[in-house]
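*Asks:* My questions concern the predicted model and sequence given below.
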Amino acid sequence: MKYSKMGTTIVLTVLMGLPGAGKSTLCETLASAASENPDLVDFIFIHVCFDTLIPLSLQEKFVEAKKAGVEDTAESWKQARQEVYLNVDELVSCLKTENYDSDVFKFFNVHRNCIGKDSRFVILLDDNFYYRSMRYEYYQLARKHTVGFMQMYIDINYNVAIKQNSNRTQRVPETVIQSMAEKFQPPKPTENRWEDPTFLTQSSDGTDLKGLWDMILLSMSSPVLPVENNEFEKEEARLICSRNVAHQADLYLRSLVGKTIKEDQKTGSKNNKDFAAQVNAARQSVMVSVRKGSLLFPPNIAENIDDTNRESFEKFLREEFKRNL
């Protein structure tokens, strides 16, 4: 199997799945198989293992702090992940400019003497990536540098993850896996164009390596291109939001309706029946804008709602709701 030397020499590959799915094992299998294939001898794998860069002991501290109600927990978690992101950004930039003397290579344990003149780079981003927004930021990074992008999803259920996690040297707490399983947002390439291509497998052992390699080579020959029309990107963000955020917006607005009506009943300042109709009309008006994509959310909440931006999301909706009352 030959690879094309057109396109790009770099592919950002996002691996996702529950803890214990076998993502790191798949990374090792992929690198080992490539070393035995003469057509792939120029490929260099850079394994970005988040559990190494953000140790499980530190992750557990974040979890415990969150349970204890420590306010800056989310911010600390975001900063730890942001450091990894910024280093990946610098890594891609250095690979493109062939600046192999940067300290960023030490950060990812990449040795200069491993890089040849015709090297091709597969950057394996090994994390759970259970929120779609976590994956989308790396798609945007691929767009920024005009390099390849793809996803690998090891789709296993909660019980299998628990069993396989029990065999690990460093085990992830079962409560963390359970919480992650409940929040996990699987890729939807048919709805989100940026999630195509995505390689799906149910096991790190029985993976179709040929199919996986074909997808890597396809991504390398078809890098993500910059968006020429910024209005198109804004419209795409609106549509993504209308699909992925509408349900959560509806749930929150319904709770806001109930709270608003109860507060009014305590004061008795308005006609209950008329005010209830007015409040519900305000909710419906906001939801119509959300579903049509005409309500432009701020960038940090336009793609997905998670623990890091829920407060901003609810504040934005409250303000829109008040404007429609």
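*Replies:* The structure has been received and is ready for your questions. Numbers count the residues shown, from 1 in each chain.
*Asks:* alpha carbons only for contacts and neighbour counts from here, please
*Replies:* Fine.
*Asks:* Could you confirm residue 199 falls within a strand?
*Replies:* Yes - when the secondary structure is assigned by DSSP: H, G, I helix; E, B strand; the rest coil, residue 199 falls within a strand.
*Asks:* Can you name the residues that contact it?
*Replies:* Residues counted as contacts of residue 199 (Cα atoms under 8 Å, 6 or more residues apart in numbering) are 150-153, 212, 215.
*Asks:* Against residue 50, how distant is it?
*Replies:* 20 Å (Cα to Cα, to the nearest Å).
*Asks:* Centre of the chain to stretch 127-144, how far?
*Replies:* Computed by Cα atoms, centre = their mean, to the nearest Å, the chain-centroid distance of stretch 127-144 equals 4 Å.
*Asks:* what does the helix or strand containing residue 283 contact?
*Replies:* Using DSSP states H and E, residue 283 maps to helix 272-292. For helix 272-292, contacts defined as Cα under 8 Å, 6+ apart pick out 239, 241-243, 246, 249-250, 253-254, 257, 260-261, 264-265, 295, 320-322, 324-325.
*Asks:* buried set for it?
*Replies:* Neighbour-count burial for helix 272-292, counted by 16 or more other Cα atoms under 10 Å, picks out 275-276, 279-284, 286-287, 290-291.
*Asks:* Helix, strand, or coil at residue 306?
*Replies:* Using three-state DSSP, the structure places residue 306 in coil.
*Asks:* leaving aside the residues next to it on the chain, what's closest to it?
*Replies:* Once flanking residues are discounted, residue 306 sits nearest to residue 131: 7.2 Å by Cα to Cα, 6 or more residues apart in numbering.
*Asks:* does the one you found really touch residue 182, like I thought?
*Replies:* No - taking contacts as Cα atoms under 8 Å, residue 131 lies outside contact range of residue 182: 10.9 Å.
*Asks:* Show me which of the two is the more surrounded one.
*Replies:* Shown here are residue 131 and residue 182; by other Cα atoms under 10 Å, residue 131 has more neighbours (20 against 10).
*Asks:* what's that one in contact with, if anything?
*Replies:* Going by Cα under 8 Å, 6+ apart, residue 131 touches 183-185, 304, 306.
*Asks:* Please, where are all the strands along the protein?
*Replies:* Secondary structure of the chain (DSSP state E): strands located at 10-16, 43-49, 120-126, 148-154, 198-201.
*Asks:* Which among the ones you listed is found nearest to residue 30?
*Replies:* The closest of the strands of the chain to residue 30 is strand 43-49. By Cα to Cα, the value is 8.7 Å.
*Asks:* how far does the closest one sit from the chain's center?
*Replies:* The chain centroid and the centroid of strand 43-49 are separated by 19 Å under Cα atoms, centre = their mean.
*Asks:* Then stretch 25-42?
*Replies:* In this view, stretch 25-42 has its centroid 26 Å away from the chain centroid, taken as Cα atoms, centre = their mean.
*Asks:* putting a second one here so we can go through both:
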Amino acid sequence: MDCSVCVFCGLPGAGKTTLANHLKHLQGSTHKFIHVCYDSLLLKVDHAKSLDSISAWKAARSSIANNVSSILEFLGNESKVLCPIFDKGVSQSALEFLFQDIKTFDPTMKIVLLIDDNMQYRGMRNEYYRMCAKLEVGFSIVYFDIPLQVCLRNNKKRKNPIQEAILEKISNQMEIPGSNSKCKWEKFVVKLESSNLEASSGQLLRIIDESMEHPPSFPGPAIQEEIEKVRQINRKNFLHQADICIRRLVSMKIQDFKKSTSSDTTLSQFSKKLINVKKQTLFLLKIGYVDDEIFLKTDGNLDFDKIENSIHDLMNLIFQEIQ
């Protein structure tokens, strides 16, 4: 059976869900589109307020990816049992609706799973690429290159608009698909610069069919071993740079605190709290709480400014939790 995964990448308000709904109702299409909408599947979590809620949000996203993998395995082998994997952060009703849609597919049609999310980090998209390579199904990306100001206007019209500051932050985080010549896996990419649904549909169908004809393949054991070696080196370098950043940030906080108080007792208590924050931050980084691959620049080196900003936010969050 012809099967493909198409990852949508773009800002909130760029038109990703609008295009997905349009594709689902195309008349006379030889493709059946399955809409995997993160906004519908993810339960509302204020992941900016606590470490527990961030962990729940990440677990829910992982659960969605696992469900997509189960769907792909089922489409490749119908003797497999198709059962949703529930997680407390995922909407049970939305997941059941998605799986019901899968069970009613026409085997003569080309099945396309539309992954509808911001997908601003290359690592997020690569998770689906590796999934497709393992199962040997087509993989493509649609990048919605819509100006930030347009997305901000569209966001205001949504039923549940997100905060403008968050939308702007996602815009700054966006790692544009196909912009890194070293990422050969981002091969089948469609760049959409307008909301013309008819033109977008034709362009997209062509690239999806091409990706089905040339699905990625999983590297052999020797190549996998080399990839893992490079990954371990990058991780070691990341943790080393993270430790330097943490030490510098702790020192800066102590200096700032000294300027605001003259009490040695208060300073001692503050220093002990910072040591605790430092330990918790390093622990979270070592267990993979933050994906170190998102800090790689296009030349393969680490982005030190991005590391420091991310660690600064994490330390502040931990500091608030132990107040």
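*Replies:* Sure, I can see it. Treat the numbers as computed from the prediction; the structure is a model and nothing was measured.
*Asks:* Need the TM-score between these chains.
*Replies:* Overlay of the two chains. TM-score (TM-score structural alignment, normalised by the length of structure 2): 0.67; 254 aligned residues with a Cα RMSD of 3.7 Å.
*Asks:* related to what we said a few turns ago, dump the strands of structure 1 to a markdown table, plus distance to residue 29 of structure 1.
*Replies:* Shown next, in a markdown table, are the strands of structure 1 (distance: least, Cα to Cα, whole Å):
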| stretch | distance to residue 29 of structure 1 |
| --- | --- |
| strand 10-16 | 14 |
| strand 43-49 | 11 |
| strand 120-126 | 12 |
| strand 148-154 | 14 |
| strand 198-201 | 14 |
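*Asks:* and the contacts of helix 272-292 of structure 1, which are buried?
*Replies:* Buried subset of the contacts of helix 272-292 of structure 1 (neighbour count, 16+ other Cα under 10 Å): 239, 241-243, 246, 249-250, 253-254, 257, 261, 295, 320-321.
*Asks:* follow-up on the earlier one: what's the closest of the strands of structure 1 to residue 232 of structure 1?
*Replies:* Ranked by Cα to Cα, the member of those that lies closest to residue 232 of structure 1 is strand 148-154, at 19.9 Å.
*Asks:* Could you name the helices and strands sitting against that closest one?
*Replies:* Counting contacts by 3 or more Cα pairs under 8 Å, 6 or more residues apart in numbering; DSSP states H and E, strand 148-154 of structure 1 packs against strand 10-16, helix 132-145, strand 198-201, helix 209-221.
*Asks:* Highest mean neighbour count out of the ones you listed?
*Replies:* With neighbours taken as mean count of other Cα atoms under 10 Å, these reach their highest mean count in strand 10-16, at a mean of 26.
*Asks:* What range does that strand cover in structure 2?
*Replies:* Under the alignment (TM-score structural alignment), strand 10-16 of structure 1 falls on residues 3-9 in structure 2.
*Asks:* What of stretch 265-276 of structure 1?
*Replies:* By TM-score structural alignment, stretch 265-276 of structure 1 lines up with nothing in structure 2.
*Asks:* okay, the helices and strands packed on strand 148-154 of structure 1 in TSV with distance to residue 100 of structure 1 next?
*Replies:* Formatted as TSV, those follow (distance: least, Cα to Cα, whole Å):
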stretch	distance to residue 100 of structure 1
strand 10-16	14
helix 132-145	17
strand 198-201	30
helix 209-221	21
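*Asks:* out of the ones you listed, nearest to residue 56 of structure 1?
*Replies:* Comparing those by Cα to Cα, strand 10-16 comes nearest, at 16.9 Å.
*Asks:* Off-centre distance for the closest one?
*Replies:* 11 Å.
*Asks:* Which elements pack onto it?
*Replies:* With contacts taken as 3+ Cα pairs under 8 Å, 6+ apart, strand 10-16 of structure 1 sits against strand 120-126, helix 132-145, strand 148-154, helix 209-221.
*Asks:* if we go to 10 Å?
*Replies:* Under the contact criterion of 3 or more Cα pairs under 10 Å, 6 or more residues apart in numbering; DSSP states H and E, strand 10-16 of structure 1 touches helix 23-35, strand 43-49, helix 73-97, strand 120-126, helix 132-145, strand 148-154, strand 198-201, helix 209-221.
*Asks:* the inter-axis angle of it versus helix 23-35?
*Replies:* Between strand 10-16 of structure 1 and helix 23-35, the angle comes out at 140 degrees (axes from the mean of the first three to the mean of the last three Cα atoms, to 10 degrees).
*Asks:* mean per-residue distance, strand 10-16 of structure 1 to structure 2?
*Replies:* Here the mean offset of strand 10-16 of structure 1 against structure 2 after fitting is 0.6 Å, by mean Cα distance after the TM-score superposition for structure 1.
*Asks:* give the contact list for the nearest residue to residue 238 of structure 2 once chain neighbours are set aside.
*Replies:* Using Cα to Cα, 6+ apart and skipping residues adjacent in sequence, the residue nearest residue 238 of structure 2 is residue 292, 6.6 Å away. Neighbour list for residue 292 of structure 2: 123, 231, 234-239, 242, 285-286, 302, 307 [criterion: Cα atoms under 10 Å, 6 or more residues apart in numbering].
*Asks:* can you check residue 22 of structure 2 too?
*Replies:* When contacts are counted by Cα under 10 Å, 6+ apart, residue 22 of structure 2 touches 33, 197-198, 201.
*Asks:* How much space separates the residue lying closest to residue 322 of structure 1 once chain neighbours are set aside from residue 102 of structure 1?
*Replies:* Nearest residue to residue 322 of structure 1 in three dimensions, chain neighbours excluded: residue 282, at 7.9 Å (Cα to Cα, 6+ apart). Between residue 282 of structure 1 and residue 102 of structure 1 the computed distance is 55 Å (Cα to Cα).
*Asks:* got it, and residue 244 of structure 1?
*Replies:* Distance, residue 244 of structure 1 to residue 102 of structure 1, by Cα to Cα: 39 Å.
*Asks:* wait, residue 2 of structure 2 sits on residue 113?
*Replies:* No - using Cα atoms under 10 Å as the test, residue 2 of structure 2 is too far from residue 113 to be in contact (11.5 Å).
*Asks:* Looking at those two, which one has more neighbours?
*Replies:* With neighbours defined as other Cα under 10 Å, residue 2 of structure 2 and residue 113 compare such that residue 113 has more, 21 against 17.
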